[in-house]
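Asks: Got a predicted structure here, sequence first:
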Amino acid sequence: MTTHFASPEPGSAPARPRRNEPLWYRILHSGFLVYILLLALAVVYIMPFLIQIATSFKTDADATANPVSLIPETWTTAAYERLFLNSDFPLWFKNSFIVTIAVTVCRVFFDSLAGYALSRLRFRGRNLIFALLVAVMSVPGVVLLIPKFLIINSLGIYDSYAGMILPLLIDASGVFIMKNFFESIPRSVEEQAMIDRAGTFRIFWQIVLPMARPSLVTIAILSFQGSWNELSHFIVSTQSTELTTLTKGVASLASGQLSSGNQYPVKLGAAVVMTIPVAVLFFIFQKKIMNTSEGSVKE
């Protein structure tokens, strides 16, 4: 039986034997160094969170003697017991939860309304409003703290839930995201409803808004995270201890509200509990964040 070997095509260069390549060349082109770099960056990024969790289960003496150790000498939940039973932490959690839920729900609704109006409705001054919206996004939030305080105080809603919630009900970046998403939806999906004489709000609510589910999830997560971690706004809008939120309360712990010692376990335990809701929400909905394949329309 005759064996035939395929001959190389005319003009093609013969394959270079890989066995003669230097070791450093093969390592460089295998992607090994890239994985090592990514692993190092992941360790640097995750290490503070691991130290935070480990320290919350330490004793005060252990946390002071070994602040960056990942294994406590004595495992204890004393920090969490003190946090929930002998402090105002449950009150702070309740205030943050009320404000965050109210802000998230209302911001998703109002941002989508404003985004739809700017993308679909034709009215005088629409371009000017959008330009002002982009301008607001470029202004640092700290610059607006004093004007925000003056407005809240003049409206008579200072040191109340209304003063904490109302100024956060709409977000310029959320309106910008919703406007861009609505513009990506072809107008043909609304034409049939217009022929059936459906109103503008009905078209928005029943046809366009369900298609914007990815952007709605994105706005909801960003709104929840932003209002849950908000600090500067609550500083200028409240002063009573009954309205203290988690961010203000944890900041007061970090600044030395506790009686004696550094109290690292209690402070970092509060930070761990504060991180859990945002982390859970993100991991549940991470696959739906701006998933453009969901809700898309093929023409």
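Replies: Great, that's in hand. Numbering: from 1, shown residues only.

Asks: going forward, measure contacts between C-alpha atoms and count neighbours the same way
Replies: Noted.

Asks: what about the helices in the stretch 101-250 of the chain?
Replies: Assigned by DSSP state H, counting those that start in this stretch, the helices in the stretch 101-250 of the chain fall at 126-137, 145-154, 161-165, 172-184, 188-195, 200-203, 209-211, 213-228, 232-237, 246-254.

Asks: most tightly surrounded among these?
Replies: Greatest average neighbour count among the helices of the stretch 101-250 of the chain goes to helix 213-228 (a mean of 22), per mean count of other Cα atoms under 10 Å.

Asks: So what touches that one?
Replies: For helix 213-228, contacts defined as Cα atoms under 8 Å, 6 or more residues apart in numbering pick out 96-97, 99-101, 103-105, 107-108, 112, 168, 174, 177-178, 181, 247, 278, 281-282, 285, 288-292, 294-295.

Asks: change it to 6 Å
Replies: With contact meaning Cα atoms under 6 Å, 6 or more residues apart in numbering, helix 213-228 is reached by 100, 104, 288-291.

Asks: Highest neighbour count among these?
Replies: Thr104 (24 neighbours; other Cα atoms under 10 Å).

Asks: Pull up the gap between that one and Val278, please.
Replies: 13 Å (Cα to Cα, to the nearest Å).

Asks: next one: Ser56
Replies: Look at Ser56 and Val278: by Cα to Cα, they are 19 Å apart.

Asks: cool, and Ala251?
Replies: Per Cα to Cα, Ala251 is found 18 Å from Val278.

Asks: try this one side by side with the last:
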Amino acid sequence: MKIKVNNHILLIFGAFIMIIPFLWMVSTSLKSYGEAMQVPPTILPQEWKMSNYSSVFESVNFLKYYLNTIIVTLSRTLAQLFLCSLAAFAFARLRFPGKNIIFIAILSVLMVPPQVILIPNYAILTQLGWIDTFYALIVPGMFSAFGVFLLRQFFMGIPKELDEAATMDGCSLFGIYWKIILPNSTPALMALGIFTILASWNDFLWPLVMTNSADMRVLSVGIAAFQGQYATDYPLLMAGAVMSTIPMLIMFIFLQKHLITGIALQGVRR
């Protein structure tokens, strides 16, 4: 009993340490510029300036950044769920020459840092004429080696007897994938969807390099526009950061059960 109490105290302390940056961000977003730059800093604002949030929309085209981010995030997520599940179904259920070699080659992509292939990708997209378009923001993120691996491991745990029964009933390969595999893989699909949404929503380096105009900016790049060369308006910067964080917090609050279930089930799949 004592050990459990100590563990809970340790976890509560760790959670408090992790939430301090977020609380400081909210507090700073409600301060005036002078108070935000005050030394020593104040924990709570002396004068609560809710106008900082409206000033964000007046300073930059924040709604446009939000819309661009939603379009990119939804497009990447839906494409990954479909394409990665198709590839995972092939590796988990089909037999074809070089299957293991191709799968290892796909997994090897996980060992390559994205920064290494950034310049070659930029050169390719420049030749395609996709720079500063949604094509550059969406198409390269439509497939994920991690997604293929995650779903393949889950698909392999689904009994093959279901496939055989469906085949005897005249079901095609795509029918097995669509009517048998996907309905039984909801936890894994939810986990991949959440991971993809988080990665796409928080992506900064790729949109920064691949876009030039303000109309194509996403939230992560748009918020960085508040950082000046000599001075930064931290209350506006933090207000924009809070508004960009809220959708992810809401998603995690309502979908954390599916995320934990999807990850936990991976540990019992062969």
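Replies: Sure, I can see it. Computed from a predicted structure; not experimentally measured.

Asks: so what number do they get for TM-score?
Replies: After superposition, the two chains reach a TM-score (TM-score structural alignment, normalised by the length of structure 2) of 0.91; 264 aligned residues with a Cα RMSD of 2.0 Å.

Asks: and Ser56 and Val278 of structure 1? which has more neighbours close in?
Replies: Remark: of Ser56 of structure 1 and Val278, Ser56 carries more neighbours, 27 against 17, as counted by other Cα under 10 Å.

Asks: Please report how far Phe182 of structure 1 lies from Arg107 of structure 1.
Replies: For Phe182 of structure 1, the distance to Arg107 of structure 1 - Cα to Cα - is 17 Å.

Asks: let me redo that: Ser69 of structure 1
Replies: Look at Ser69 of structure 1 and Arg107 of structure 1: by Cα to Cα, they are 41 Å apart.

Asks: Between these two, which has more neighbouring residues?
Replies: Neighbour count, other Cα under 10 Å: between Ser69 of structure 1 and Arg107, Arg107 has more, with 22 against 16.

Asks: Alignment lookup: that one to structure 2.
Replies: Taking TM-score structural alignment for the superposition, Arg107 of structure 1 sits opposite Gln80 in structure 2.

Asks: And Gln206 of structure 1, by the same measure?
Replies: Checking with TM-score structural alignment, Gln206 of structure 1 has Lys179 as its match.

Asks: give me the number of residues near its match?
Replies: Counted with other Cα under 10 Å, Lys179 of structure 2 comes out at 14.

Asks: With Tyr234 of structure 2 instead?
Replies: The local packing of Tyr234 of structure 2 (other Cα under 10 Å) involves 20 other residues.

Asks: got a list of what it touches?
Replies: Applying Cα under 6 Å, 6+ apart to Tyr234 of structure 2 gives no contacts.

Asks: Next, find the distance separating the counterpart of it in structure 1 from Leu85 of structure 1.
Replies: Under the alignment (TM-score structural alignment), Tyr234 of structure 2 pairs with Tyr264 of structure 1. Using Cα to Cα, we find Tyr264 of structure 1 at a distance of 17 Å from Leu85 of structure 1.

Asks: got it, and Ser154 of structure 1?
Replies: In this view, Ser154 of structure 1 and Leu85 of structure 1 are 38 Å apart by Cα to Cα.

Asks: tell me the SS of Ile9 of structure 2?
Replies: helix (DSSP: H, G, I helix; E, B strand; the rest coil).

Asks: Give me the neighbour count for it.
Replies: Residues near Ile9 of structure 2, counting by other Cα under 10 Å, number 12.

Asks: Translate Ile71 of structure 2 into the numbering of structure 1.
Replies: Using TM-score structural alignment, the partner of Ile71 of structure 2 in structure 1 is Ile98.

Asks: what about that match, which helix or strand?
Replies: Using DSSP states H and E, Ile98 of structure 1 sits within helix 89-120.

Asks: Which strands and helices lie in contact with that helix?
Replies: Contacts defined by 3 or more Cα pairs under 6 Å, 6 or more residues apart in numbering; DSSP states H and E place helix 89-120 of structure 1 against helix 172-184, helix 213-228.

Asks: what span of structure 2 lines up against stretch 169-178 of structure 1?
Replies: With TM-score structural alignment applied, stretch 169-178 of structure 1 matches the range 142-151 in structure 2.
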